[in-house]
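In: my questions concern the predicted model and sequence given below.
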Amino acid sequence: MTGIEQKLAGIRDADLLQEVEAARGGFLFAQIVEHILHRQRERDATRTAESAEAERRARLGRDQRRRDAVRLVIETQPTGPENLQHIHSVLALCGLPYRDPGASREFSRTYGRNSLSLTAGRLKNPETGAWEPQGLPYGPKARLVLLHLCTEAVRQRSPTVQVADSLSGFMREMGFAVTGGERGTIRQFKEQVHRLAACAMQIGLWDGQGEASTLNVPPFRSLDLWRPQGEGEWSRTVQFHQDFYDSLIRHALPVDVRAARAFSGSARKLDLLFWVGYRLRALQRPLRLTWENLHGQFGAENASIRSFRQAFKADLAHLCEVFPKLPLSLDEGGLVLQPADPGALLVPPRQGIRNSAKQGMKLRA
């Protein structure tokens, strides 16, 4: 077999073979065959890589595939305004309950010298006119509802948000099927809207030297309920408390909605996403948190620090799968977060804050 015949034997794609036949007999036939063979080899390499990638993804679990897909999108598509949601900075530090507190009417969580206190409230039933007690907001859906409502308030530049017109679209964006009925996702999300609107929120600040302050920060001023024909009551509008809204406009924390989608099933991972985003925007020197600090802020569902450490390491590793440039490290003492460009989380830096530290991520057992 001659050299040209060997090259022709390596060309298999139908469209490339047509180009070979069209060039046959021409003055530059050998050079054209060489060029076509090069294109065939490029295609073969691409197909091999795609096949290997498909096999790799097939071995991943469902949640791993979701995180992997989000990482790929984030790496290949730049962050734009359409990808940014917003949440109040204070909510990035004050985590809600992870699980349903049941009949409990109060909840508190301490982070460092500060603490969050929630008290469940009541709402007026639109059909009976009776006061109905609401439970405490909890879980990932409550966090996603807050993210959505804060985002809509920032976008519309209004403390009043039309809930019924926008929540279904947000649910789809987060990867939830929009389903009705007793166990449907619509009911689950609107329940968290009602719990959030009814609850009272306080933040306690302590300097450790004999002085303390208590801040009343109710997010919502009012919630309008209505009862469509044949359905349960539904929230039409939510109005933020004016003080909270004004503070939100000044201190809105950007969150990449694609990352929120990746962690939409985990309350703690969403808390980690918000918390790291908040810290990176202002951090100018390394921040160390002990395991006791971390357990107090993120360990509500883990009674012991030992079980918390295992769960926290796994959750943090999942965050780093999506954002491999996060400047985080874990050791026997706890967590260290290094100053870095907030672009490690693909959110814009806070105006006036410039960090020049190199990015890097290291997780140790």
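Out: Now that the structure is in, tell me what you want to look at. Residues are numbered from 1 along each chain as shown.
In: all contacts plus neighbour counts: C-alpha atoms, from now on.
Out: Noted.
In: counting contacts, what elements does whichever helix in the chain runs longest pack onto?
Out: Ranked by residue count, the top helix of the chain under DSSP state H comes out as helix 29-58. In terms of contacts (3 or more CA pairs under 8 Å, 6 or more residues apart in numbering; DSSP states H and E), helix 29-58 is packed against helix 3-9, helix 14-23.
In: can you name the next helix or strand after it?
Out: As assigned by DSSP states H and E, the chain's next helix or strand after helix 29-58 is helix 62-76.
In: can you give me how far the following helix or strand past that next one is from the chain middle?
Out: Next in sequence after helix 62-76, counting helices and strands by DSSP H and E, comes strand 84-88. Computed by CA atoms, centre = their mean, to the nearest Å, the chain-centroid distance of strand 84-88 equals 10 Å.
In: where does the longest helix of the chain sit relative to the chain's centre, distance-wise?
Out: 36 Å.
In: a markdown table please, covering the helices and strands packed on helix 29-58 and showing distance to residue 212.
Out: Below are the helices and strands packed on helix 29-58 laid out as a markdown table (distance: least, CA to CA, whole Å):
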| stretch | distance to residue 212 |
| --- | --- |
| helix 3-9 | 81 |
| helix 14-23 | 76 |
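In: this is the comparison structure:
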Amino acid sequence: MENPTEKRRSYQLNKERKVYYPTPLISGSLPYVETSATIWERTNGRDVMRYSAGAIIYPDGTCGHVLPYGSYARHALVFLTTEAVRTGSTRISLKDSLRGFMKQVGLPYSARNAAQLLEQLRRIAALTVDYTAVSKASESVTVEQAGYRVGIRQRLTFSADGDLGEGGGENFIELSRDFAALVLGLDEENRHTMPIDLERWGELTSSTKSPLAFDLWLWLELRDNSLEKPVKISWEQLRQQFGSQAEEMRVFKQKFKTALKTALEHSPKATAIELGNVRGKAKGFKGLEIKPNKGTQGKLL
């Protein structure tokens, strides 16, 4: 019989108590709600990030091409990236590590929550990510493209109630060589991952379920590393990166500002100021100015 103490020891984060998120995916947010689309695009300046859904085979034999979405998709990316960094392996074991991860990041463990996280893990693993950048010169246009699939193999055994079982051996997701190279690199300096303090991530997890708030918090944390002077970002640029073209600007701005306020409460080194907040079609810049903040809590002015 397994010793409970040994089982608790089976999952340990690194000594620095950090979790990790793939840096390139911060610039292009995943869907916030379930969508019937199988391709999802985000624009950030001249760069376009395209997510393509892969095939998911369910225990009843049905197949779905579905994109990851919501806050659990963000947790799934944190889990896969953190486990890769923690173990140095492309094979991510799920059974005990998944339960331990949920506990340490403040996600209440239940069969329902575990099933939601597992579903998003499977969708993330089947995902293909493509980047496109177009540069225009006076007499030429340069197009750059690159891409990768997140995972290359899944092996899962399901019990009768839909939970992960043990009869078929180890439950795991194997990351692709390209994604592993992205998050592991040759050494720590070449990793394309952002370290996140576990306690702060847990506080954010406990305070909100908004995937937009998660994305904005990650975005602010990434900018914090290089934010030495104010940066202006128009509302249209923000909608291309975080919103939907089918969404009215008025609706997007309301959702964005609500989520940004939450993110800033947990990101103390930034202040956001709305510029051009006037009715009508007045000319001039309309958007946000992100400034360094020397206080102890971020602000939206």
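Out: Okay, I see it. Remember, predicted model here, so these are calculated numbers, not experimental data.
In: mind checking the TM-score on these two?
Out: Overlay of the two chains. TM-score (TM-score structural alignment, normalised by the length of structure 2): 0.77; 262 aligned residues with a CA RMSD of 2.7 Å.
In: what comes up buried for the longest helix of structure 1?
Out: The neighbour-count check on helix 29-58 of structure 1 (16 or more other CA atoms under 10 Å) flags 29, 30, 32, 33, 36, 37, 40, 57 as buried.
In: what's the matching range in structure 2 for that helix?
Out: Per TM-score structural alignment, helix 29-58 of structure 1 has no counterpart in structure 2.
In: how about the secondary structure of residue 194 of structure 1?
Out: Of the three states, residue 194 of structure 1 takes helix under DSSP: H, G, I helix; E, B strand; the rest coil.
In: once you drop chain neighbours, what's closest to it?
Out: residue 134 (7.1 Å; CA to CA, 6 or more residues apart in numbering).
In: circling back to that earlier point, in TSV: the helices and strands packed on helix 29-58 of structure 1, plus mean neighbour count.
Out: Formatted as TSV, the helices and strands packed on helix 29-58 of structure 1 follow (neighbours: other CA atoms under 10 Å):
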stretch	mean neighbour count
helix 3-9	12
helix 14-23	13
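In: closest to residue 338 of structure 1 out of those?
Out: helix 14-23 (52.3 Å; CA to CA).
In: mind giving me the packing neighbours of that closest one?
Out: Against helix 14-23 of structure 1 (3+ CA pairs under 8 Å, 6+ apart) you get helix 29-58.
In: in structure 2, which spans are helices?
Out: Counting by DSSP H, the helices of structure 2 are 4-9, 70-87, 95-104, 111-125, 177-184, 198-207, 211-224, 235-242, 249-265.
In: is it possible to get TSV of the ones you listed that adds mean neighbour count and distance to residue 46 of structure 2?
Out: Listed next are the helices of structure 2 as TSV, based on neighbours: other CA atoms under 10 Å; distance: least, CA to CA, whole Å:
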stretch	mean neighbour count	distance to residue 46 of structure 2
helix 4-9	10	46
helix 70-87	22	24
helix 95-104	18	36
helix 111-125	19	25
helix 177-184	20	21
helix 198-207	16	30
helix 211-224	22	18
helix 235-242	18	11
helix 249-265	17	21
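In: for residue 47 of structure 2, which of these is the nearest?
Out: helix 235-242 (10.2 Å).
In: what about the closest one, how far off from structure 1?
Out: Superposed on structure 1, helix 235-242 of structure 2 shows a mean distance of 1.0 Å to its aligned residues (mean CA distance after the TM-score superposition for structure 1).
In: and the helices and strands packed on helix 29-58 of structure 1: which comes nearest residue 230 of structure 1?
Out: helix 14-23 (58.9 Å).
In: quick one: contacts of that closest one?
Out: For helix 14-23 of structure 1, contacts defined as CA atoms under 8 Å, 6 or more residues apart in numbering pick out 11, 29, 32, 33, 36, 40.
In: mind putting those residues into JSON lines with distance to residue 161 of structure 1?
Out: Formatted as JSON lines, these follow (distance: CA to CA, whole Å):
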{"residue": "11", "distance to residue 161 of structure 1": "60"}
{"residue": "29", "distance to residue 161 of structure 1": "68"}
{"residue": "32", "distance to residue 161 of structure 1": "63"}
{"residue": "33", "distance to residue 161 of structure 1": "64"}
{"residue": "36", "distance to residue 161 of structure 1": "59"}
{"residue": "40", "distance to residue 161 of structure 1": "55"}
